[in-house]
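>>> Pasting a predicted model and its sequence here:
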Amino acid sequence: MIPVYGYEGQNVAVLGLGRSGMATAKALVAGGAEPILWDDSVEARAAAESEGYTLRDLSKHEAFDDIAALIVSPGIPHLYPEPNKIIQAAWTAGVPVDNDIGLFFRSFGQGDWMDHDTPPRVITVTGSNGKSTTSALIHHILTETGTPSQLAGNIGRGVLDIDPPQDGEVVVLELSSYQTELARALTPDIAVFTNLSPDHLDRHAGIGGYFAAKRRLFAEGGPDRAIIGVDEVEGQYMANQLVEGFADDRLIRISSGQKLKGAGWNIYAQKGFLSEWRKGRQAGSIDLREIAGLPGAHNHQNACAAYAACRAIGTAPKLIGAALNSFAGLPHRSQVVGEKDGVRFVNDSKATNVDAAAKALQAFKSIRWIAGGMGKEGGIADLSDHLGAVAKAYLIGFSAKDFALQLGQTPYELCETMAVAVAKAAAEAEAGDTVLLAPAAASFDQYPNFERRGDDFIAEVEAYLA
């Protein structure tokens, strides 16, 4: 646990009692504060009360009279699509609003920090797609090369729930826009921006607000080194803003698909090969084509980002290359479930938006595509240029009929359920095909989350393979 400092003897309100909220309450107690908890859920409140915590309805008049700060769980919208009433009451009362990420950076460098010969460091990863794989890949490389590391944030453990860092340890945090938009302290040593595509637009009042939430990690945090994906204009803009020129090696530019030029520090992947260039000279190269855990150009971008982060802390290219080859991938992200009669089954349930689905569709040559769920604004219209490898689409969920209208000449079948879709795709697939779950939609019409959707796909595939 990372104790929260700065509120000793004071009341601190915590709104939202999920994983991060309860970890925050424990960390506040460890730092000498008195947490005051609230959640709309009766069950969550009862669970907190059973652990001895004090509850207070924060929607009541004068609820913030003796409160030093309000800590909000990331899943609670605070400003858009409309202000949260409790958070607005805190604003009116002049009570600072923060989240667990802000508390982490406020407290991480305290406690036993001065006892370390080599101070621990923090690497953060944000972006629309690939941040989970990139974070896990950085953690994997560090572990494989002998650097103590913990993985937390939007993946793994809550940030305040990690163990006190060892000497020389590197903490890797995956941060979503929900986490970066509200944190009052953002001070990573190294910050990674993978890419940007439309997502969570209601929460951020459009693409500009979404980008602004991501950009806070770099503009307000001021990391010692920034690693920026420059395959979209937002990344190009941010890279330009952060340094005096590309020769300034506080910036590492990364790309998948284009050769990066200039005197600065550039890492890119082309035709399956990763190349590192620094000060106009090649410093490293890795063949990514046969790494089973990193299929497709989108995963090659993830490899570039992870490689850059590890190079930024001094890891040798050869050691990074060896670690990349042992990476097995993450569940629900281009996860190979099995193969039968030359047909491969791949679970990419995490492809919940069009951009992620497009990257998955570009990773394989002949695809039986399972898609659908709770479609997002615009549906799959923007996938029209990425359907060339799709032999047939098998559509499930709430938006199946809407998706069908946007497929053009691509053959499709309305399957409604995962069981029907897998059975149909498996029966019609031929040797060399890939049955790919890449929904391009949220899961909430049929499943509580994308993990459960992926688990259902895996169960149906394993039943077929048995």
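Here it is on my side, so go on. Numbers count the residues shown, from 1 in each chain.
>>> going forward, measure contacts and count neighbours with C-alpha atoms only.
Noted.
>>> Let me know the secondary structure of the residue nearest to Ala44 when sequence neighbours are not counted.
In this structure, Ala44 finds its nearest non-sequential neighbour in Leu17, 6.2 Å apart by Cα to Cα, 6 or more residues apart in numbering. Following DSSP: H, G, I helix; E, B strand; the rest coil, we place Leu17 in the coil state.
>>> Would you confirm that Leu17 contacts Asp39?
Yes - assessed by Cα atoms under 8 Å, Leu17 is found in contact with Asp39 at 5.9 Å.
>>> So between these two, which is more surrounded?
Leu17 (23 against 20; other Cα atoms under 10 Å).
>>> Spit out the contact partners of that one.
37-39, 44-45, 48, 73 (Cα atoms under 8 Å, 6 or more residues apart in numbering).
>>> next one: Tyr80
For Tyr80, the contact set (Cα under 8 Å, 6+ apart) comprises 202-205.
>>> quick one: it is in a helix?
No - under three-state DSSP, Tyr80 falls outside any helix and is assigned coil.
>>> Would you mind measuring from it to His200?
Relative to His200, Tyr80 is positioned 11 Å away (Cα to Cα, to the nearest Å).
>>> structure B:
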Amino acid sequence: MIPVQGVEGQTIAVLGLGRSGLTAAKALRAGGANVLVWDDNADARDKAEVEGFPATDLTRQNAFDGVNLLVVSPGIPHLYPTPNRVIAAAMDAMVPVDNDIGLFFRSISNPDWEMFEQPPRVVTVTGSNGKSTTSALIHHILTNAGRPAQLAGNIGRGVLDLDTPEEGEVIVLELSSYQTDLARALTPDIAVFTNLSPDHLDRHGGLGGYFAAKRRLFAEGGPDRAIIGVDEAEGRYLAGQLSVAPEDDRVIRISSGQKLSGPGWLVYARKGFLTEWRKGRQVASIDLRDIAGLPGAHNHQNACCAYAVCRSLGLAPRVIEDGFKTYGGLPHRSQLLGEKNGVKFVNDSKATNVDAAAKALGAFKNIRWICGGLEKEGGLDGLKPQLCNVTKAYVIGREAAEFALKLGDVEKDICTTMEAAVAVAAAEAQPGDVVLLAPACASFDQYNSFEKRGDDFAAQVAKVLNA
């Protein structure tokens, strides 16, 4: 655990007692703070009490008298669409609001670092899609190369639950827009921006607010090196803002699908090959086409981001390539579950928005596509360029019929349940087909999370594979 620094003797309230909130409460207590906790959920309050944190009702009048800081879990809205009532009360009482990411960055360094020949480094990864895979891939490459590394944030452990970093260690953090938007301190050594597509628009007051939340990691974080995906206008804008000249290699530009040129530091993937250019010369090239854990152009973009981070940390191209080849992928993200009679079954339940689903559809041919769920804002137009890869769609969700109507001329079955969708898709699939779960929707109409949805898909696929 990383004790929070600079809070000794202060009274600090924690709102939300899930993984990050309860860990923050423990880290604050370890730092000498008097900690008040609250969660609207009674079960969460009971768990906190077992850990020695009796609940204090932060919804009561004058609850913030004498409170120095409110620490908020990332799922709780602080501004849009409307502030949570506890956060609104804290702001009315002029109490600052922070989250565990802000506490982490103000507490991560310690006097022991002055004795290190190679101090620890913090790498942060944000963007709309690919954050988890990029973060996990960086961590895998580093550990595969024998470098000490820890993985946390929006993936794995809570940031304050990390072990105190040792000399030369790399902390890899996946950060969502919810986390970067509110953190009062952001000081990464290396920061990655994968891409941007519409998501969480209600939470950020529109696309501009969503981008602004991610931009904070760079504009206010001031990383020593910024790795920026430039396949969207926002990425090109951000890279331009952070560069002082075209040859400024503190910014590494990343692309998947287009060749980049110029005097700066460039890493791009095109036709299955990753290429690194620096100062107008090619430095290295890696064939990604047969790397099982990184299928499709979207994963090639993730590979480019991870490659750029590891090169910034001093790893050689061949060492990084070895890491690529041994990377097994993450559950629910282009995860190959198995193959039977020439038919592959792929779980991409994490494709919860149109852009992510489009990238999944672009990674395969002859797709038996399982899709549907709780549709997000923006419609399905972004899927149209990839629908040529779909042989047939099998629609799930409570509003399956309505979703199916939006798929146009694509052949489709309204299955409603995962069990029915997998059974029909498997029965109709031919050798060379891919049965792909890439919902393009949130899961909450039928499941508690995209993980639960993916687990259900895997369970139904297991029945087919074992039949």
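Done, it's in. This is a predicted model, so every value here is computed, not measured.
>>> Report the TM-score for the pair.
Comparison of the two superposed chains (TM-score structural alignment, normalised by the length of the first structure) gives a TM-score of 0.99, and 466 aligned residues with a Cα RMSD of 0.9 Å.
>>> Which ones among the contacts of Leu17 of the first structure lie within strands?
If you go by DSSP state E, those have 37-38 in strands.
>>> could you pull out the strands for the stretch 101-250 of the first structure?
121-126, 149-153, 170-174, 190-193, 225-229 (DSSP state E, counting those that start in this stretch).
>>> Now do the same for Leu217 of the second structure: its match in the first structure.
Matched by TM-score structural alignment, Leu217 of the second structure corresponds to Leu217 in the first structure.
>>> Pull up the gap between that match and Lys424 of the first structure, please.
Distance, Leu217 of the first structure to Lys424 of the first structure, using Cα to Cα: 45 Å.
>>> Which one's more surrounded, these two?
When neighbours are counted by other Cα under 10 Å, Leu217 of the first structure and Lys424 differ, and Leu217 comes out ahead with 28 against 15.
>>> Assess the claim that that one and Leu186 are in contact.
Yes - contact between Leu217 of the first structure and Leu186 holds when scored by Cα under 8 Å: they sit 6.0 Å apart.
>>> Where does Pro385 of the second structure sit: helix, strand or coil?
Pro385 of the second structure ends up helix, using three-state DSSP.
>>> How about the contacts made by it?
Ala358.
>>> repeat for Leu69 of the second structure
11-13, 95-98.
>>> run the last query once more with 7 Å
12-13, 95-97 (Cα atoms under 7 Å, 6 or more residues apart in numbering).
>>> Likewise for Ala247 of the first structure?
263-264.
>>> how near is it to Arg56 of the first structure?
Taking Cα to Cα, one finds Ala247 of the first structure at 54 Å from Arg56 of the first structure.
>>> same thing with Ser399 of the first structure?
Taken as Cα to Cα, the span from Ser399 of the first structure to Arg56 of the first structure is 41 Å.
>>> Pro3 of the first structure too?
23 Å.
>>> Could you do Leu465 of the first structure as well?
From Leu465 of the first structure to Arg56 of the first structure the distance is 53 Å (Cα to Cα).
>>> which one of those two has more residues nearby?
Arg56 (17 against 14).
>>> Where do the helices of the stretch 251-400 of the second structure begin and end?
For the stretch 251-400 of the second structure, applying DSSP state H, counting those that start in this stretch gives helices covering 296-312, 317-325, 354-362, 400-405.
>>> and Asn62 of the second structure, which of the ones you listed is closest to it?
helix 354-362 (44.1 Å; Cα to Cα).
>>> Now Asp382 of the first structure: closest residue in space that isn't a chain neighbour?
Nearest in space to Asp382 of the first structure, with sequence neighbours left out and distances taken as Cα to Cα, 6+ apart, is Val354 at 7.0 Å.
>>> and the one you found, how many neighbours?
25.
>>> Surely it and Ala442 touch.
No - in this structure, Val354 of the first structure is not within contact of Ala442 by Cα atoms under 7 Å, at 10.6 Å.
>>> roughly how far apart are the spatially closest residue to Leu196 of the second structure that is not a sequence neighbour and Leu242 of the second structure?
Nearest residue to Leu196 of the second structure in three dimensions, chain neighbours excluded: Ser128, at 5.0 Å (Cα to Cα, 6+ apart). For Ser128 of the second structure, the distance to Leu242 of the second structure equals 20 Å [Cα to Cα].
>>> Compare the two (neighbour count), which wins?
Ser128 (21 against 18).
>>> Please, which helix or strand holds Ala423 of the second structure?
Assigned by DSSP states H and E, Ala423 of the second structure belongs to helix 418-428.
>>> List the buried residues in stretch 214-229 of the second structure.
By 16 or more other Cα atoms under 10 Å, the buried positions in stretch 214-229 of the second structure come out as 214-218, 221-223, 225-229.
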